[in-house]
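In: Just need the structure, nothing else, for what follows:
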Amino acid sequence: MINPSYIFLAGASRGVGREIAHCLTQQKLKVKALLRSEATRTDLEAMGIEVVLGDALRISDVESAITQGITAVISTIGGLPKDGDRADYLGNKNLIDAAVKAGVQKFILVSSIGSGDSAQALPPQALATLGSVLAEKEKAEQHLINSGLTYTIIRPGGLKSEPATGDGVLTEDPRVAGTIHRADVAQLVCRCLNSEKANNKILSAVDRQMMYGQPDFVEFDVS
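Out: Just a heads-up that it's a prediction; the model follows:
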């Protein structure tokens, strides 16, 4: 079991990261979040989250933020390029390297269906559109796998912002694709945090009611 004393969250300002922030604070966990700007600082602090300003693309910022005593790191970062570098790889690489240095027990990386062997789950047009992003995400995944950290990689399908449905599921089957609400991804991430079954696993996340096609697959039980 992960000692829940201190969870570090990168990507808490929006999207899946914000939903994870809600999930963690509802569980009364101590959370520290890395933000690039002050924009959402007040909101996160009102949730009881400790905020540290910094850029994941700067290793010095990350190393000063991920300190001894942090037991797990969760990262949802990615997005627009900055100075030619995408946070999908470089930002996550910095987080992973700092986590190793700080002796973190577990690292959960939120990636994407289409990365690595799950490329087979997407149609060629989607792969062509997302190829450069997915390549960076795959590099981050591989860096984490090779880091020596205990990890869980979660690859969500297409993301929606509606409330949680409770139908989000995980699977090790890389052929599975579909959509899922961000709030359901967050719930799955929080369940994986304290699941030893999820250690060193790569899992796709979809809503069982919103799958592309209906392939037979085995759900991954994180309980």
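
In: from here on, contacts and neighbour counts on C-alpha atoms
Out: Fine.

In: Let me know whether Lys160 touches Asp184 as I believe.
Out: No: when contacts are counted by C-alpha atoms under 8 Å, Lys160 is not listed as touching Asp184 (9.7 Å).

In: just to confirm, which helix or strand has Ile77 in it?
Out: Of the helices and strands defined by DSSP states H and E, none includes Ile77.

In: do Ile108 as well
Out: Using DSSP H and E, Ile108 falls in strand 106-110.

In: After that strand, heading C-terminal, what element do we hit next?
Out: helix 124-145.

In: C-terminal to that next one, what's the next element?
Out: Next element after helix 124-145 (DSSP H and E): strand 150-156.

In: Could you also give me the structure for this second sequence? I'd like to compare it with the first:
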Amino acid sequence: MGRSAIARCRPGSGRKEFPRDRCGLQRRQENRPYIAGSAGEPQSEKISSIQREAVNMLVRRKFLISLFLGIGLATPTTAQTGFANRNGVLVFGGTGKLGVEVVKALVAAGEDVTVFTRAGSDRSALDGLKLDYAIGDLLDEKSIAATFDAKAYRALVDASANRASTGKGGGPDRDSKGFYTAIMTPMIKHAKRTGVKQFILHGSVLAGDNIKLFPQFAFLKGSGTLIDKGQAEKILIESGVPYTIIRHGRVPNDPQPPPTGNAYLTTDQAVFGDVTRGDLAMLTLDVLGNPMRTNRIFHAFDPTFKMERPLPTGPIGPGTKGH
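Out: Just a heads-up that it's a prediction; the model follows:
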């Protein structure tokens, strides 16, 4: 397994639930938390009621889409992959601020989640959740390769952030020195090699050429982080791996407000707004396994949520389009 190892972390969760959805279909989730579960399921305490309802809705919708299209849950055969099944979701950056919310939502939806993390990373925010850990380093290709070899994944979520570029205040103006392109290349290489069916990237509005649509942010045009993120997006798009890019604008500082449940994805790349991490996690579930969200770039937007700090103004007026 090289320098990476899959560490099991599956504590007992008490009784099993076999709930029925609104279509009357039995949804068996053995060894998986039912999102509307009981007090005996610690992961239920880590998500809000808004997230709970959103997860239930998205799980039902994903099932119906796959049933209708006949392709949403299609996987390669064992002979093609060397694995008996391909149900896992691998999360990079899963112990970070956004990644933690994404992991919680995935686990709550019954996904088989593996979090790629360094040995010394703080995992306390994920305590009590049923998931696996793959130990490695984003800048060490051998540990990334070993992670893909140890388990079959149908999807990959990249919620990683370069700590050097996100200091106090989360400003994007510090040079990331190629961090995002450096980690994108091996992730894509081994995702493609092992037959991953979807690469979900959490990116930034203003990345790459997108900044040209926002003249009021011209002062960030030379940002090393935004240039690097744009190049990483380009590498992903040109790789041939099915992708979904979710760009977000501003995210509030901690303590994080609860999700509103009103955020949505738009293909209008001139939209910039504020959104909570919890809502970004729900949008991740929205695109996962959704053929209608594949090979597209989206901007996350919440018309009901605005941070107190005003957006810069410019030639197109206060704020930005859609805000």
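
In: returning to that earlier point: which stretch of structure 2 is the strand holding Ile108 of structure 1 matched to in the alignment?
Out: Aligning strand 106-110 of structure 1 against structure 2 (TM-score structural alignment) gives residues 198-202.

In: Then stretch 19-35 of structure 1?
Out: Taking TM-score structural alignment, stretch 19-35 of structure 1 hits residues 101-117 over in structure 2.

In: for the matching stretch, how far is the first residue from the last?
Out: From its first residue to its last, stretch 101-117 of structure 2 covers 15 Å (C-alpha to C-alpha, to the nearest Å).

In: any idea what Ile145 of structure 1 aligns with in structure 2?
Out: In structure 2, Ile145 of structure 1 lands on Ile237 (TM-score structural alignment).

In: residues contacting its match?
Out: By C-alpha atoms under 8 Å, 6 or more residues apart in numbering, the residues touching Ile237 of structure 2 are Tyr243, Asn295.

In: helix, strand or coil for Val169 of structure 1?
Out: Secondary structure of Val169 of structure 1, reduced to three states by DSSP: H, G, I helix; E, B strand; the rest coil: strand.

In: sorry, back to before: just give me the mean distance for the match of strand 106-110 of structure 1 relative to structure 1.
Out: Superposed on structure 1, stretch 198-202 of structure 2 shows a mean distance to its aligned partners of 0.5 Å (mean C-alpha distance after the TM-score superposition for structure 1).

In: Show residues contacting that stretch.
Out: Counting by C-alpha under 8 Å, 6+ apart, 154-159, 241-248, 284, 288-289, 294 sit against stretch 198-202 of structure 2.

In: next one: stretch 115-124 of structure 2
Out: So stretch 115-124 of structure 2 is in contact with 90-95, 103, 131-137, 147, going by C-alpha under 8 Å, 6+ apart.

In: Okay, buried residues for that stretch please.
Out: Val115, Phe116, Thr117, Arg118 (16 or more other C-alpha atoms under 10 Å).

In: In terms of distance to Glu233 of structure 2, which of the residues you listed ranks first?
Out: For these, the residue nearest Glu233 of structure 2 by C-alpha to C-alpha is Phe116; the value is 20.3 Å.

In: Am I right that Val16 of structure 1 is in contact with Leu188?
Out: No: the criterion here is C-alpha under 8 Å, and Val16 of structure 1 misses it with Leu188 at 10.9 Å.

In: Quick one: the helices in structure 1, in order.
Out: For structure 1, the helices defined by DSSP state H occupy 15-26, 41-46, 59-65, 92-102, 124-145, 182-193.

In: CSV for these, including distance to Tyr212 of structure 1?
Out: As requested, those are exported to CSV (distance: least, C-alpha to C-alpha, whole Å):
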stretch, distance to Tyr212 of structure 1
helix 15-26, 21
helix 41-46, 35
helix 59-65, 38
helix 92-102, 29
helix 124-145, 13
helix 182-193, 17
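
In: Looking at these, which is nearest to Pro215 of structure 1?
Out: helix 124-145 (18.3 Å).

In: any idea how far Val185 of structure 1 is from Ser111 of structure 1?
Out: For Ser111 of structure 1, the distance to Val185 of structure 1 - C-alpha to C-alpha - is 11 Å.

In: which residues do these two both contact?
Out: Joint contacts of Ser111 of structure 1 and Val185 (C-alpha under 8 Å, 6+ apart) are Pro156.

In: neighbour-wise, which of these two wins?
Out: Neighbours were counted for Ser111 of structure 1 and for Val185 using other C-alpha atoms under 10 Å; Val185 has more, 29 against 26.

In: Touching, the more buried one and Arg155? I think so.
Out: No: taking contacts as C-alpha under 8 Å, Val185 of structure 1 lies outside contact range of Arg155: 9.2 Å.

In: Quick check: neighbours shared by the two?
Out: Joint contacts of Val185 of structure 1 and Arg155 (C-alpha under 8 Å, 6+ apart) are Ala205.

In: can you pull the contacts of the counterpart of Leu283 of structure 2 in structure 1?
Out: Superposed on structure 1 with TM-score structural alignment, Leu283 of structure 2 falls opposite Leu188. Residues near Leu188 of structure 1 by C-alpha under 8 Å, 6+ apart: Gly168, Val169, Leu170.

In: what residues are up against the residue positioned nearest the centre of structure 2?
Out: Per C-alpha atoms, centre = their mean, the C-alpha nearest to the average position across structure 2 is that of Val157, at 4.6 Å. Taking C-alpha under 8 Å, 6+ apart, we find Val157 of structure 2 in contact with Val89, Leu90, Val91, Phe92, Phe199, Ile200, Leu201, His202.

In: Residue in structure 1 paired with it?
Out: In structure 1, Val157 of structure 2 lands on Ile74 (TM-score structural alignment).

In: same deal with Gln80 of structure 2?
Out: Checking TM-score structural alignment: Gln80 of structure 2 goes with nothing.

In: Met184 of structure 2 too?
Out: Match for Met184 of structure 2 (TM-score structural alignment): Asn92.

In: Report the spatially nearest residue to its match, omitting neighbours in sequence.
Out: Ala140 (6.1 Å; C-alpha to C-alpha, 6 or more residues apart in numbering).
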